[in-house]
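predicted model and sequence follow; I will ask about them next.
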Amino acid sequence: MMKKLLKTAVVGATVAAATFALSQPALANSFTKNVGDGTVSYSDADDRFCAQAFNTEGPRWVRVKLVPISRSGPSPTITDYNNSYGHSGSTCTSLATAYEDTHYRADITTYWGERGTTVSRGSVYFYS
């Protein structure tokens, strides 16, 4: 009896894990990521990609080049400057004209005045 219950529990857990794993891509469209000198984010519901430089410790900026991978679409470059430059909010761009589920690569570069250099923060991949 105990062996049968354990087997049923293992099968149930496996099915639940597989269902969760398969549903993840839809949940992964919206995100926020810390990129060292600020954050980048994408809101799938609003089709908006945003960058925000941290408003601490001197001048900072975050630059993002959006590159459509799976099909043609908008490919803007946005730069957000922090409050040292007189701008304390985020800078956003719309991807509303992109085809649904277009695969994008966001190439990220940041700058911090105290460091005095730009840093490549790599890329983030997402679907619009």
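Now that the structure is in, tell me what you want to look at.

from now on I want contacts and neighbour counts done on CA atoms only, so please keep to that.
OK.

which residues sit against the helix or strand hosting Ser120?
If you go by DSSP states H and E, Ser120 is part of strand 117-127. With C-alpha atoms under 8 Å, 6 or more residues apart in numbering as the test, strand 117-127 has contacts from 28-29, 35-36, 101-112.

list the buried ones in that strand?
Judged by neighbour count (16 or more other C-alpha atoms under 10 Å), strand 117-127 contains these buried residues: 119, 121, 126-127.

centre of the chain to that strand, how far?
10 Å (C-alpha atoms, centre = their mean, to the nearest Å).

now swap in stretch 30-44 and tell me
That offset, for stretch 30-44, works out to 5 Å (C-alpha atoms, centre = their mean).

give me the contact list for it.
29, 45, 48-54, 60-62, 108, 110-112, 121, 128.

just the buried ones among those, please.
Using 16+ other C-alpha under 10 Å as the threshold, 29, 48-54, 60-62, 108, 110-112, 121, 128 are the buried ones among the contacts of stretch 30-44.

residues near Phe20, how many?
11 (other C-alpha atoms under 10 Å).

got another one to weigh against that:
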Amino acid sequence: MRKKSLKAALVATAAAAASLVLALPASAASFSLNVGDGTVTYSDGVNQFCLTAYNSEGARWVQAVVTPVSSSSAPSYTRRDNNNYYGHSGSTCWTINAPEDTRYRAVITSYWGERGTTVSRGTQTFYS
């Protein structure tokens, strides 16, 4: 009888743990990156993507080409934030208008006038 009680307790514990795991919300896809010439952020709760070029040491910009990885119906975006050298201080933000949990890829580049070159800052994948 003791074996049956132990087995029943283990089954009940496993079932409770499984229901807890299944009840958890999907993991958040928010991120914030320093890309040398500025920052790139995505806030999953409001589906907002932002680029901010640093307002220091001459001309700078940060650009992201944001495309869906597997959904042909989700929109793509290409945006650039220019710093105050170009007369634009602040950030460039927009809303990702896609079905929830659409997988996206952001290809990030930046520019700094003193360096005189555009630099690839890598790729970030995330879910909307």
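Received, thanks. Just so it is clear, the model here is predicted, and its values are computed rather than measured.

re the thing from before, mean per-residue distance, the strand holding Ser120 of structure 1 versus structure 2.
Its matched residues in structure 2 lie on average 0.6 Å from strand 117-127 of structure 1 after superposition (mean C-alpha distance after the TM-score superposition for structure 1).

structure 2: matching residues for that strand?
Mapped onto structure 2 using TM-score structural alignment, strand 117-127 of structure 1 spans residues 117-127.

and stretch 85-98 of structure 1, what's buried?
Applying a neighbour-count criterion of 16+ other C-alpha under 10 Å, the buried positions in stretch 85-98 of structure 1 are 90-93, 95, 98.

show me how far it is from its chain's centre.
Going by C-alpha atoms, centre = their mean, the spacing between the C-alpha centre of stretch 85-98 of structure 1 and its chain's C-alpha centre is 14 Å.

show the end-to-end separation of that stretch, please.
Counting by C-alpha to C-alpha, to the nearest Å, you get 31 Å between the two ends of stretch 85-98 of structure 1.

does Ala18 of structure 2 belong to a helix, a strand or coil?
Assigned by DSSP: H, G, I helix; E, B strand; the rest coil, the conformation of Ala18 of structure 2 is helix.

strands of structure 1, start to end?
31-34, 38-43, 48-53, 60-68, 77-81, 91-94, 103-112, 117-127 (DSSP state E).

make a markdown table from those strands and add distance to Thr8 of structure 1 to it.
As requested, the strands of structure 1 are exported to a markdown table (distance: least, C-alpha to C-alpha, whole Å):
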| stretch | distance to Thr8 of structure 1 |
| --- | --- |
| strand 31-34 | 35 |
| strand 38-43 | 39 |
| strand 48-53 | 44 |
| strand 60-68 | 45 |
| strand 77-81 | 52 |
| strand 91-94 | 48 |
| strand 103-112 | 39 |
| strand 117-127 | 36 |
